[in-house]
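> Kindly return the folded structure for what I paste below:
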Amino acid sequence: MKKYLCFAALFAPAFTYAETVMADPAAIKDGAMRYQSYCAACHGDAAEGAINAGREISIITDSGGNQPPDLTDDASLYGTSPDDILAIIENGVPGTMMPAWKGRITDVEMKNIVAYIHSRMGGMAQSSIEKLLDTGSQPRNPEQSPYTLVLSDYISMPVTGDLNSESNTLSQISRMNFIRQEPETERWFVPDLNGPLYIFDDKQAAPVEYLNLKSIFPAFHDSFGFASGLVNIQFDPDYSKNGRFYTIHLEVKKNDVPLQPVQGPFKSLDLSNYKVTKTIETPSFGNENGFYGVLVEWQDSDPKNDVFEGTARELLRMDMNRHIHPMGALSFNPYAGPGDEDWGTLYVGIGETGSGGMQDARKLNAQRLNNVAGTILRIIPDLKKRTSDSSLSENGQYRIPHDNPFVKLKGARPEIWAYGLRNPHRLIWFKDNQNTPQLMAFNIGQVNWEMINIIGKGKNYGYPIYEGTQLMMPGSVERDDDSVKMPVMISGVLPERYIEPSYPALQYPHMAAIGGDAISGGYIYSGTKHPELKDKLIFGDMTTGNIWYSDIASLVDANDDNPEHLAAKFAFTTTLREQVESTYKKRGGTQLPLPSRGVIAGPGRIDLRFGQDRSGEIFIMTKSDGMIRKIEDVVDREFKN
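Predicted coordinates for the structure are as follows:
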């Protein structure tokens, strides 16, 4: 059996269940649809295998390039019966990313998947299968909403990419990753992953470079990876008084490259008190961690002009198993005010740095509380705040609230607020029906599911043992009649202590008709221009550019840790892909139709992001063409005058 052998490695002609299933067109049709939903992300579109389908599959990349078998390869016909294949579907393959599907889909659905694979292996012509499946017509999306979003251009960001490059990231027009409105002004701050931090407002002809981290940090890393470089910016709640804001960037480990920053062209930058902090280690188990994620506090002495004048202070440095899924999200509770326990408390979303796809001990790093990979942290950057009910961090650069959930658990990182997440790269806040502030994370999946998690104190969201509601590693949980429990891990397992997994409030599959490749993020609409969107979470998928909404009330209702109870989403109609492809070409893009590709998106990633102003209006960013757009209109196609 091959190392990555899943359910389709070996075949034989005999079935112990009725052979009519294997020739039943309805069974094959259903199996093809199930295959697209559950299997194609690893094994490729139309059972061709990921390499033959010509698509980069993150799970394979994360696992060192090991390729699952080509399901149509005659060399795999060694005589194992389809019942053995069915058993592999049911039970998975321990030690690989092939999950167990028993209990997640029905026996009939699993048999139909085998029937579909058998139809390919049995020589059924592809044209016959296409006719059977009617693949010439677009499948109906049962979640289609009546709304069309009309998007208009707002601003073009400067070109920072190498448009002649065939790199996944360098050929993007602009790698803007966030857009933040400055407190109490009309200015926007936009970090570009390639290094610049721009500012602009409606009165400016073009964005102005305010800082450039690539010029300041010699070890700055942006040369590959979709989230490498200047990842994020967030303003301090007291920014209008103290001029403080926070950034995340990546650095590479090289013996000949210093970690201490330099002034570069920014002569008003004072680095005299900047100290490189002690690294929070990410377990490597003898392998080399080659990158850092770095959180920096900046203080501008005169934030009213377009030039940075002030100091920088390193708050936190962690090392990373790989350059992907880094520290990414920064958020303060906007509902907290002076005197509240959450005032000035920073929440930091951190990905598992690629460990979840590794087939060694690093795989479970997001479950280990002795490191910060795959977590959300809760810290106090201001050393003078909450001194009576917090403790100084190990590196002396921030404080840790005493009410964090793992402060008293020996060996655990006291900064951790929640864990078991693959890549919670976007965090937003909202109030539930009890008027209680809630933190929401947009969490990128790996194999089958993209997730929205409502984050609770001390909760474990399961990854990589779970992906969303799907159990990926059955041998890693304990079951009884009423619940499933997971061991609490520090460096190893503490069998005397268990925790029940927490599930998303919403998830969508890696499936063309109703899903996508990677959840982008979003905001709850609170503006006045488009009343149709009131109290709706507007979010989307990075690569495809699909944009959906979900009613906030349904998300709150689904936050009950019942894996069978999830909120629904509804798709907007847009012309975003056409707009992005047209603008990319007009701005000099050469990797037509767009740079890079996705499993579901196919050739060309839109690379969708969202922003929101203080009035609650939502903006759409697309990195591939370097554009920021606004929602100009919301058209109800079912409304007739």
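> contacts, neighbours, all on C-alpha from now
OK.
> Report the spatially closest residue to Thr160, excluding sequence-adjacent ones.
Using C-alpha to C-alpha, 6 or more residues apart in numbering and skipping residues adjacent in sequence, the residue nearest Thr160 is Ser174, 5.3 Å away.
> now do Gly626
Closest residue to Gly626 apart from its sequence neighbours, by C-alpha to C-alpha, 6+ apart: Ser174 at 4.5 Å.
> which residue ranges form the strands in the stretch 151-300 of the chain?
Along the stretch 151-300 of the chain, the segments classed as strands by DSSP state E, counting those that start in this stretch run 180-181, 188-191, 196-200, 208-212, 230-235, 244-252, 269-270, 279-280, 291-300.
> Another for comparison:
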Amino acid sequence: MTYFKIFIVFCFSQVIILNAGAQTINDYPQDKKTIEDGKALFTQNCSSCHSFTQRGIGPDLSGVTTELTKPALLRFIRNSQSVIEGGNPRGIKLLQEYKVPMPSFEALSNDQMGAILAYVNTYRTKDESATINKFGLAIKDPIPQRIKKSGLTLELEEITTANPSADKIPLARINQMRVLPGKKERSFIEDLRGKLYELKDRQLTEVMDISKQMPSFISVPGYATGFGSFAFHPNFYKNGLLYTIHSEKPRSAPSDFAYPDSIPVLIQCVLTEWKINDPKSGKFEGKSRELLRIDMPTVIHSMQEIVFNPLARPKDSDYGLLYLTLGDGGSAEAGFSFLCNTNTQIRASVLRIDPKGNNSKNGKYGIPAINPFASDNDDKTLGEVFARGFRNPNRVAWTPEGKMLISDIGLNSIEELNLIQAGADYGWPQREGTFFLNSKGKMNKVYALQPDESNFKFVYPLAQFDHDEGNAISGGYVYQGNIEQLKNKYIFGDVTTGRVFYIENEAITSEKPAEILEFDLLFKGVPSTFRDITASRRADLRFGLGANKQFYLFTKTDGKIWKVTGCKSL
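From the prediction side, this is the model:
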């Protein structure tokens, strides 16, 4: 999901399972200092997965301290897996529901755990009123058809292991791979904790560390917090322009897109341009210039990717324009859907800007005249917006024919792959996949589309799968390498389970949904799965393109990078 130290389902992802039927009201501290300390700890360690209004990666925690004893809650925080391994039946059931257990948090002191619970205890009442609605019965299994095996097996070769940037899982938060075109192509990969590496001769060499150059840089909390993405200008070897996005502490500097003070700011997202002194060097040094800064109300779904259209040439109107995928910042789940539900808001959108222009409100970047809302004569719409209606648009790709694809991570029900049209609305937070979502109430259920659906003009996914199959789509690319059986397949997968899927390039059309098929996997000749290889319920799978059209898969959990070397038919 959001899709972000791993707090896979932190503090409480299955706390409601421990003592079924327990209704003890425990004696928690009531003093202001303890509760404020607990709130700060909760925000730092738990808010990526939990709230008190909605289910997310973990359950809604409102009322949990009235349902369970304090000792039971503390046991779970200390070591959830030992509780589950002890055979607790509801624990096993919720592990199946949420797919991943949370890690042990024995490093937290008793006082810290107690403070967190004191804060949680201030939300003693579970609000059920929003579950009563006029939208009909919730759909228990949105997509009953299962993803079929394709009969194809990917052969994977281990290339290297990224340098650990922490001593706990995820060991290396390797997140994105890019190719720098030129006479000799170069491959780069970044770690969310701040470092940019060059992949050469099966070795990763650090070329830049933005965490040391940005005083307010942060890489926690949140699954995607930190150094999120990078993009080389298509004329990089001549102009030396490199672009990055990263996270900073709230209120580190004035935001270009703020909101009322009554709404919290938990993180700022920053887009930066770097002028590299020597683009051919193995070390990137130079000056930086901030282009854009955006406030977010939670630590999830912030800036996800920046990318230039790799097919655009100097005479094309799209050449040199930078795309930026921007999640809703958790605003919908936090009850602030008005921050992300129209094209008058920057969040939940894909932006297209001219980094060398200056006609934006802050004067630091340009708004291309060809953008769909740039010349609509409406002062309220944002000219930066290229398309909107995304919860967590995590990856962008183009087909060989120039079609733009974006994968969008859903909340509780549906994962999407979208075929992008300029100016289109993809539905979030009113829709999840091809289903109705009650954005003003509980969002953990989806419903059939309502009779007035045609009034809204939403665009539906090219392909989708529900949470019987996985929890968070991991976007990929159309294979264009030398393995014949893989050519013209858009290869992607699921972050959590590590399953690898594909759709045929010829099925990428707005006429009908594309069929998703699944690969089997061979690791150094041995059949296995990414969950087994990483020895983790959360594989944290990503995809990348390297030099010479090589196709890579890598996992944050263990930092290993795998190259696709072949494909076999069963």
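> Tell me how they score on TM after superposing.
Overlay of the two chains. TM-score (TM-score structural alignment, normalised by the length of structure 2): 0.73; 456 aligned residues with a C-alpha RMSD of 3.4 Å.
> Show me what Leu369 of structure 1 aligns to in structure 2.
Counting by TM-score structural alignment, Leu369 of structure 1 corresponds to Asn343 in structure 2.
> How about the contacts made by the nearest residue to that match once chain neighbours are set aside?
Nearest residue to Asn343 of structure 2 in three dimensions, chain neighbours excluded: Thr381, at 5.6 Å (C-alpha to C-alpha, 6+ apart). Neighbour list for Thr381 of structure 2: 343-345, 373 [criterion: C-alpha atoms under 8 Å, 6 or more residues apart in numbering].
> part of a helix, is Thr381 of structure 2?
No. Using DSSP: H, G, I helix; E, B strand; the rest coil, the assignment for Thr381 of structure 2 is coil, not a helix.
> That one maps to what in structure 1?
Per TM-score structural alignment, Thr381 of structure 2 is aligned with Ala412.
> any idea how far its match is from Ala329 of structure 1?
Ala412 of structure 1 sits 21 Å away from Ala329 of structure 1 when distances are taken as C-alpha to C-alpha, to the nearest Å.
> Also Arg577 of structure 1?
26 Å.
> counterpart of Glu288 of structure 1 in structure 2?
Using TM-score structural alignment, Glu288 of structure 1 lines up with Pro264 in structure 2.
> Now do the contacts for its match.
Neighbour list for Pro264 of structure 2: 296-298 [criterion: C-alpha under 8 Å, 6+ apart].
> let's see 7 Å
The neighbourhood of Pro264 of structure 2, defined by C-alpha atoms under 7 Å, 6 or more residues apart in numbering, consists of Pro297.
> likewise the one 4 residues further on?
The contact partners of Gln268 of structure 2, by C-alpha under 7 Å, 6+ apart, come to 247-250, 293-296.
> Phe386 of structure 2: which of these is nearest?
Taking C-alpha to C-alpha as the measure, Phe386 of structure 2 lies nearest Ile294 of those, at 17.0 Å.
> Around that closest one, how many other residues sit close by?
Neighbourhood size, Ile294 of structure 2 [other C-alpha atoms under 10 Å]: 25.
> What of the one 5 residues further on?
Val299 of structure 2 is surrounded by 27 other residues when neighbours are defined as other C-alpha under 10 Å.
> Can you give me the distance of the corresponding residue of structure 1 for it to His249 of structure 1?
Under the alignment (TM-score structural alignment), Val299 of structure 2 maps onto His323 of structure 1. Separation of His323 of structure 1 from His249 of structure 1 (C-alpha to C-alpha): 11 Å.
> What of Pro487 of structure 1?
Going from Pro487 of structure 1 to His249 of structure 1 by C-alpha to C-alpha gives 33 Å.
> These two: which has the busier surroundings?
Remark: of Pro487 of structure 1 and His249, His249 carries more neighbours, 28 against 19, as counted by other C-alpha under 10 Å.
> List the contacts of the aligned residue in structure 2 for that one.
Under the alignment by TM-score structural alignment, His249 of structure 1 pairs with His246 in structure 2. Going by C-alpha under 7 Å, 6+ apart, His246 of structure 2 touches 226-228, 269-271.
> so can I have TSV of these showing distance to Cys567 of structure 2 and neighbour count?
Formatted as TSV, the contacts of His246 of structure 2 follow (distance: C-alpha to C-alpha, whole Å; neighbours: other C-alpha atoms under 10 Å):
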residue	distance to Cys567 of structure 2	neighbour count
Gly226	35	26
Phe227	33	32
Gly228	31	27
Cys269	40	27
Val270	40	23
Leu271	39	20
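> Endpoints of stretch 201-210 of structure 1, how far apart?
Note: stretch 201-210 of structure 1 ends 13 Å apart using C-alpha to C-alpha.
> For that stretch, which residues meet the burial criterion?
Neighbour-count burial for stretch 201-210 of structure 1 flags 201, 207-210 (criterion: 16 or more other C-alpha atoms under 10 Å).
> Same check on stretch 517-529 of structure 2?
517-523, 529.
> With stretch 278-297 of structure 2 instead?
Neighbour-count burial for stretch 278-297 of structure 2 [16+ other C-alpha under 10 Å]: 279, 283-285, 288, 291-297.
> Can you give me the distance of the residue nearest in space to the middle of structure 1 to Gly462 of structure 1?
Centroid check for structure 1 by C-alpha atoms, centre = their mean gives Ile444 as the closest residue, at 2.8 Å. Counting by C-alpha to C-alpha, the gap between Ile444 of structure 1 and Gly462 of structure 1 amounts to 13 Å.
> Just list what the longest helix along structure 2 packs against, helices and strands only.
For structure 2, the helix with the greatest residue count under DSSP state H is helix 32-45. Judged by 3 or more C-alpha pairs under 7 Å, 6 or more residues apart in numbering; DSSP states H and E, helix 32-45 of structure 2 is in contact with helix 110-120.
> quick one: the helix it packs on aligns where in structure 1?
Counting by TM-score structural alignment, helix 110-120 of structure 2 sits on no residues of structure 1.
> what helices or strands is that helix leaning on?
Judged by 3+ C-alpha pairs under 7 Å, 6+ apart, the packing partners of helix 110-120 of structure 2 are helix 32-45.
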